[in-house]
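Chemist: My questions are about this predicted structure, shown below with the sequence.
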Amino acid sequence: MNHTSPDATGHGALLSSHQLRLRCRTGEHQITTSGYALGYAQANLVILPQQYAGDFLRFCQLNQKACPLLYVSEPGQTDAPPLGQDIDIRRDTPLYRLYQHGECSRELADISALWRDDLVTFYIGCSFSFEEELISAGVPVRHIDHQRNVPMYLTNRPLQGAGPFQGNMVVSMRGFSPANAIRAVQITSQMPKVHGAPVHLSAPEQLGIANLQQPEFGDAPVLEDGDIPVFWACGVSPQAALMNARLPFAITHSPGHMLVTDLPNSQLRFG
């Protein structure tokens, strides 16, 4: 399999969203989607039985910063017409996680064999979408430059619960110079469908993060001298809620391995 990065080939960022989905579908691409198919919105996934869908929808509505909904499927629906053509949610994400009774039992690249007619898919906005806006504005995104996954941390900030779904917010972190941190706040504030403005700057201990070098998800951060850590609400937050809910069966994307849609990032901005 060819698991090359966009920086290694020079072409990953130029792939269309459909081309990247087809590579995921064939197993050619099983790494993070950060930095790939720039220009298109990426989505977090939560797939669960219909009997829990009402409570989870309410959870997302109560926590829109962490769970900004892009689309919710009908039971058993495997496509997502508002988000793109020729989407097969069973195969078009690089890597999935199967959760059973709150535990991640395995990761897999294709969930076709697990599919059921009662499954509802929630498509949730992802901060990878605003990374293109940062790069276009000349703001370096260090984990992309270093071909790594973004670091993600479980915080001490509680989310509002709904039914069995409750827990604390997960945040993603990017390090910037002070000037670029200001630009990042300005740019991302324009994109509430993909988490919007940061929830915290600097002082990670105030979020309950004891060691910035040991994220719960993703890779260790890349920070340069003088960088300020900037934290955004993260679409991995629902995975923490799923673990707390201990559902018998649920599926998510593996952190950093998103569904890339045909929705232009430009449509996610105000104005």
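Modeler: Here it is on my side, so go on. Source: prediction; values computed, not measured.
Chemist: okay, CA-based contacts and neighbour counts for the rest of this
Modeler: Fine.
Chemist: Buried residues in stretch 172-179, which are they?
Modeler: Neighbour counts over stretch 172-179 (16 or more other C-alpha atoms under 10 Å) mark Ser172, Met173, Arg174, Gly175, Phe176, Ser177 as buried.
Chemist: between those, which is closest to Ile144?
Modeler: Arg174 (10.3 Å; C-alpha to C-alpha).
Chemist: Distance check, the closest one against Glu131.
Modeler: Distance, Arg174 to Glu131, using C-alpha to C-alpha, to the nearest Å: 10 Å.
Chemist: one more structure, for comparison:
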Amino acid sequence: MSHNTFPHADHDPRAVRLAARDGTLVGPTAGLAKGFVQVNLVILPEAQANGFLRFCQSNPKPCPLLAVSEPGERGCAALADDLDIARDVPAYCLYRDGRLDQTVHDVSDVWRDDLVTFALGCSFTFEHALIQDGLPVRHIDEGRNVPMYRTSVPLVPAGGFAGHLVVSMRPYRASDAIRAIQITTRFPQTHGAPVHLGDPALIGITDLHSPDYGDAVSMGDDELPVFWACGVTPQQVLMDAGIAFAITHSPGHMLITDIPDSRVALL
């Protein structure tokens, strides 16, 4: 969806949330509300919430925890004012019995009083820093969702959850890859430095042109794939755990907060 479909998309996080709330915005959020933190969401019944909290603490690279709501709350003051967690994301995934049941644009009709929301840092935050430094971000340039891949890298089991790391990929020439590592290391709360670069087979990825989530992007012969831990990891973990009911954002369709990027950067 074009940034011009609704006003202030480039710099106003509330405008983006309201556009998602009224159905104007249904596409990915990469490149929107520049300078504000975007978050991955995992929404679970309170019965599973403590276990998932321990899982996040054991796996901070893919699951950097920024905020946790009280049960049943659809707002979260730590993230934003005028926030409705059940309506302010362009697309949600509903999971039932360990399977993706459906993708919807509003979850208010299935909201429950026992649901706890986990907000996890997202790599879209450091993309703004990359662009500011003059580094291209291929999926934004090509108007696509970021490519994401399941890997063979095991996670630390905790709280009844386990599985393998999911990564996002951005291609760079070697010199730019080094600079991208330097920049993203400053953002540990939004996945931080890459977890791998170069040969994808070393982390169990067989075909870069067939991502498990998101869209494939073009790669030049002189470019390396650079892989960052990804907030889609918990979605795979929830399915592996066969959890009875859960809600997440749809990959690439984030909740945009009022938190400035600078607040999650190491200076």
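Modeler: Nice, I can see it. Everything numeric in this text was worked out from a predicted model, so none of it was measured.
Chemist: Need the TM-score from the superposition.
Modeler: The pair, once superposed, lands on a TM-score of 0.97 when counted by TM-score structural alignment, normalised by the length of the second structure; 267 aligned residues with a C-alpha RMSD of 1.3 Å.
Chemist: follow-up on the earlier one: common neighbours of Arg174 and Glu131 of the first structure, please.
Modeler: Common contacts of Arg174 of the first structure and Glu131 (C-alpha atoms under 8 Å, 6 or more residues apart in numbering): Val141.
Chemist: that older thread, what would the buried residues of stretch 172-179 of the first structure look like in JSON lines with secondary structure?
Modeler: Listed next are these as JSON lines, based on DSSP: H, G, I helix; E, B strand; the rest coil:
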{"residue": "Ser172", "secondary structure": "strand"}
{"residue": "Met173", "secondary structure": "strand"}
{"residue": "Arg174", "secondary structure": "strand"}
{"residue": "Gly175", "secondary structure": "strand"}
{"residue": "Phe176", "secondary structure": "strand"}
{"residue": "Ser177", "secondary structure": "coil"}
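Chemist: Return the member of these nearest to Arg148 of the first structure.
Modeler: Closest to Arg148 of the first structure, out of all of these and judged by C-alpha to C-alpha, is Arg174, at 11.8 Å.
Chemist: From what I see, that closest one and Ala233 are in contact.
Modeler: No - counting by C-alpha atoms under 8 Å, Arg174 of the first structure does not reach Ala233; the two are 11.8 Å apart.
Chemist: any chance you could map the helices in the stretch 101-250 of the first structure?
Modeler: For the stretch 101-250 of the first structure, the helices defined by DSSP state H, counting those that start in this stretch cover 128-136, 142-145, 178-188, 237-245.
Chemist: Mind checking those helices for the one nearest to Leu154 of the first structure?
Modeler: Evaluated with C-alpha to C-alpha, the helices of the stretch 101-250 of the first structure place helix 237-245 nearest to Leu154 of the first structure, the distance being 8.0 Å.
Chemist: Counterpart of Pro188 of the second structure over in the first structure?
Modeler: Matched to the first structure by TM-score structural alignment, Pro188 of the second structure sits across from Pro192.
Chemist: Count the residues that sit near that match.
Modeler: 18 (other C-alpha atoms under 10 Å).
Chemist: Next one: it from Gln50 of the first structure, what distance?
Modeler: Distance of Pro192 of the first structure to Gln50 of the first structure, given as C-alpha to C-alpha: 27 Å.
Chemist: what do you get for Gly218 of the first structure?
Modeler: Distance, Gly218 of the first structure to Gln50 of the first structure, using C-alpha to C-alpha: 29 Å.
Chemist: Please apply the same query to Asp225 of the first structure.
Modeler: To Gln50 of the first structure, Asp225 of the first structure is 49 Å away according to C-alpha to C-alpha.
Chemist: Show the end-to-end separation of stretch 5-23 of the second structure, please.
Modeler: Terminal-residue distance, stretch 5-23 of the second structure (C-alpha to C-alpha): 11 Å.
Chemist: And that stretch, what's buried?
Modeler: Using 16+ other C-alpha under 10 Å as the test for burial, stretch 5-23 of the second structure gives 9-10, 12-21, 23.
Chemist: Likewise for stretch 55-73 of the first structure?
Modeler: Residues of stretch 55-73 of the first structure classed as buried: 55-57, 59-70, 72-73 (neighbour count, 16+ other C-alpha under 10 Å).
Chemist: if you look at those residues, which of them are in helices?
Modeler: Of the buried residues of stretch 55-73 of the first structure, the ones assigned to helices by DSSP state H are Asp55, Phe56, Leu57, Phe59, Cys60, Gln61, Leu62.
Chemist: And the fifth one? What does it align with in the second structure?
Modeler: Using TM-score structural alignment, the partner of Cys60 of the first structure in the second structure is Cys56.
Chemist: That match: what's it in contact with?
Modeler: The contact partners of Cys56 of the second structure, by C-alpha under 8 Å, 6+ apart, come to Cys63, Pro64, Leu65.
Chemist: can you give me the strands in the stretch 1-150 of the second structure?
Modeler: 36-45, 65-68, 92-96, 99-104, 115-121, 148-154 (DSSP state E, counting those that start in this stretch).
Chemist: Leu242 of the first structure: which of the ones in helices among the buried residues of stretch 55-73 of the first structure is nearest?
Modeler: Taking these together and measuring to Leu242 of the first structure by C-alpha to C-alpha, the closest member is Phe56, at 9.4 Å.
Chemist: and Asp84 of the second structure, how many neighbours does it have?
Modeler: Applying other C-alpha under 10 Å, we find 18 residues neighbouring Asp84 of the second structure.
Chemist: That one corresponds to which position in the first structure?
Modeler: By TM-score structural alignment, Asp84 of the second structure lines up with Asp88.
Chemist: So its match sits against Asp79, correct?
Modeler: Yes - Asp88 of the first structure lies in contact with Asp79 (C-alpha under 8 Å); the separation is 5.3 Å.
Chemist: what residue of the first structure matches up with Ile109 of the second structure?
Modeler: To be clear, residue 109 of the second structure is Asp; Ile isn't right here. Matched by TM-score structural alignment, Asp109 of the second structure corresponds to Ala113 in the first structure.
Chemist: Please apply the same query to Leu130 of the second structure.
Modeler: Using TM-score structural alignment as the criterion, Leu130 of the second structure maps onto Leu134 of the first structure.
Chemist: How about the contacts made by that match?
Modeler: Residues in contact with Leu134 of the first structure, defined by C-alpha under 8 Å, 6+ apart, are Pro140, Val141, Ala184, Ile187.
Chemist: Give me the nearest residue to the first one, chain neighbours excluded.
Modeler: The shortest distance from Pro140 of the first structure to any non-neighbouring residue, by C-alpha to C-alpha, 6 or more residues apart in numbering, is to Leu134 (7.1 Å).
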